[in-house]
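>>> okay, here's the prediction I keep looking at, along with the sequence it came from:
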Amino acid sequence: MAFITESQLRALLPQGLPNPFRLSGGDRLTPAARDFLRDRGIPVTEAPVVSSSGEARRHKPEADIPVGVSNRHIHLSEEHVRLLFGQGHTLMPMKALSQRGQFAAHETVSLAGPKGMIKNVRVLGPSRGETQVEITRTDGFLLGIQPPLRLSGDHADTPGIALYGPKGLVVIESGVIVAKAHIHMSPADAARYGVTHGDRVSVQTHGQRPLTFGEVAIRVHADFSLDFHIDTDEANAAFLQQGDYVSISAGGSDAAWAKG
């Protein structure tokens, strides 16, 4: 097996790159090389691997989906921004996030549950129509609540919590979740992977502790950038960190793919 780099692909440009670009013999592309081909609209195909019995089987999928590790955070409604930080306050961007238009704000709040408090929880912007708190299961034990595993925006039967800001206190009746692992994709990415919005897939990690994440939701939008979104509990369990790469895997069977 060999890794094909972006530099090698650039060296082939004068004589023309194969279209589609076919991988063989277990060769793999580096992430930069795959981006290089994708930017030029060149699809990648993989030759089947032949087992010792002579039977063709599928190649191991290439790890080309970047990992985004999300720490606990909160999305605030405009009303709650005013109540927590003062009338007329606007969230101040501190750092752009991987998804277009999203940012980590300078503002933080404290979360208070029946058993404990977590201070300096980062607010993400821009403000939303409804406040949502995303924590890990471990955070829930500390706070004394048991938020369910949910996709963003699904607040039915979720616990509430008290939010403390520099200018006030807000108690929400619901909206605390543990974010379900998902992959953000653009429509072009979705077409490349053969999935649609709402599909569920299995994701394989390839680090020190290889794990398979099941029931990973596909989220497709024109503004989305490719990103496998997990929380810190999940990242720690799989020995993953921001910027690592994973692959969509059917585990040798199409049964790992589900619609809806």
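Yep, it's here. Numbers count the residues shown, from 1 in each chain.
>>> please make it C-alpha for all contacts and neighbour counts, starting now.
Will do.
>>> need the helices for the chain, in chain order.
Secondary structure of the chain (DSSP state H): helices at 6-12, 31-39, 78-85, 137-143, 187-193, 232-238.
>>> next up, a structure to set beside the first:
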Amino acid sequence: MLVEVGISARHIHISKKSLAILFGEDYELHIFREVKQPGQFGAEETVSVVGPKGSFPTVRILGPIRAKDQLEVSVSDCFKLGVKPMVRESGKIEGAPGIKLVGPKGEVEINEGVIVAARHVHLSQVFADKEGIIDGQLLKAKIEGERALVFDNVIARISPDFVEEFHIDTDEANAALVRSGDKVTLIK
């Protein structure tokens, strides 16, 4: 079961309320680049994120608008920001550290929402059915090459709208010397 790798660099999902504070009332995001998953995009807009120990001046917003603010970073990013790394599935932000967001029109303090995204693989329903994989199932992903390794605890996320893609963060990608577009083998 070969699928492509998609490396997830630090980014933020933003709520409508925070977007209005950071960029102005009724502001709408502008598409910078489509990403592989249908309907999602990297926006032209960026924000600064400020933690207790450090900051990143330009963190890209990933659209579309979400119900809650969620900053996805690597473990190395957490160390720089000065927040406790918490590995979570996307959307499961309860109890995760907060952070300050700074935009051109204002600032927002989010009380929770900084996560290290759990490694996962997006699968279409057709692919999942063919391979006998169910939503939430834990898989492995094997990467070949000079720094070959096997990632455990890869969460299968299944939807009719998804395109097959294995998501890891920059720390994980660097450890395996893998790039977006490379292939990995999924193991049940």
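Now that the structure is in, tell me what you want to look at. Source: prediction; values computed, not measured.
>>> just the helices of structure 1: most buried one?
Across the helices of structure 1, averaging neighbours per residue (mean count of other Cα atoms under 10 Å) puts helix 78-85 on top, at a mean of 20.
>>> quick one: map residue 119 of structure 1 onto structure 2.
Matched by TM-score structural alignment, residue 119 of structure 1 corresponds to residue 57 in structure 2.
>>> quick one: map residue 136 of structure 2 onto structure 1.
With TM-score structural alignment as the criterion, residue 136 of structure 2 matches residue 198.
>>> tally of neighbours for its match?
For residue 198 of structure 1, the count of nearby residues is 15 (other Cα atoms under 10 Å).
>>> about what we covered before: quick one: which of the helices of structure 1 is nearest residue 249 of structure 1?
Residue 249 of structure 1 lies closest to helix 187-193 among those, at 10.6 Å (Cα to Cα).
>>> average distance between that closest one and structure 2?
For helix 187-193 of structure 1, the mean distance to aligned residues of structure 2 following superposition is 1.1 Å (mean Cα distance after the TM-score superposition for structure 1).
>>> who are the packing partners of that helix?
Helices and strands touching helix 187-193 of structure 1, as assessed by 3 or more Cα pairs under 8 Å, 6 or more residues apart in numbering; DSSP states H and E, are absent.
>>> repeat that with 10 Å
Applying 3 or more Cα pairs under 10 Å, 6 or more residues apart in numbering; DSSP states H and E, one finds that helix 187-193 of structure 1 contacts helix 31-39, strand 182-185, strand 212-220.
>>> onto which residues of structure 1 does stretch 72-84 of structure 2 map?
Going by TM-score structural alignment, stretch 72-84 of structure 2 sits over residues 134-146 in structure 1.
>>> and the matching stretch, end to end?
Taking Cα to Cα, to the nearest Å, stretch 134-146 of structure 1 runs 12 Å from one end to the other.
>>> likewise for stretch 76-87 of structure 2?
Terminal residues of stretch 76-87 of structure 2 lie 13 Å apart, using Cα to Cα.
>>> show residues contacting it.
Under the contact criterion Cα atoms under 10 Å, 6 or more residues apart in numbering, stretch 76-87 of structure 2 has outside partners 10, 49-56, 72-75, 93, 95-99, 113-119, 170-171.
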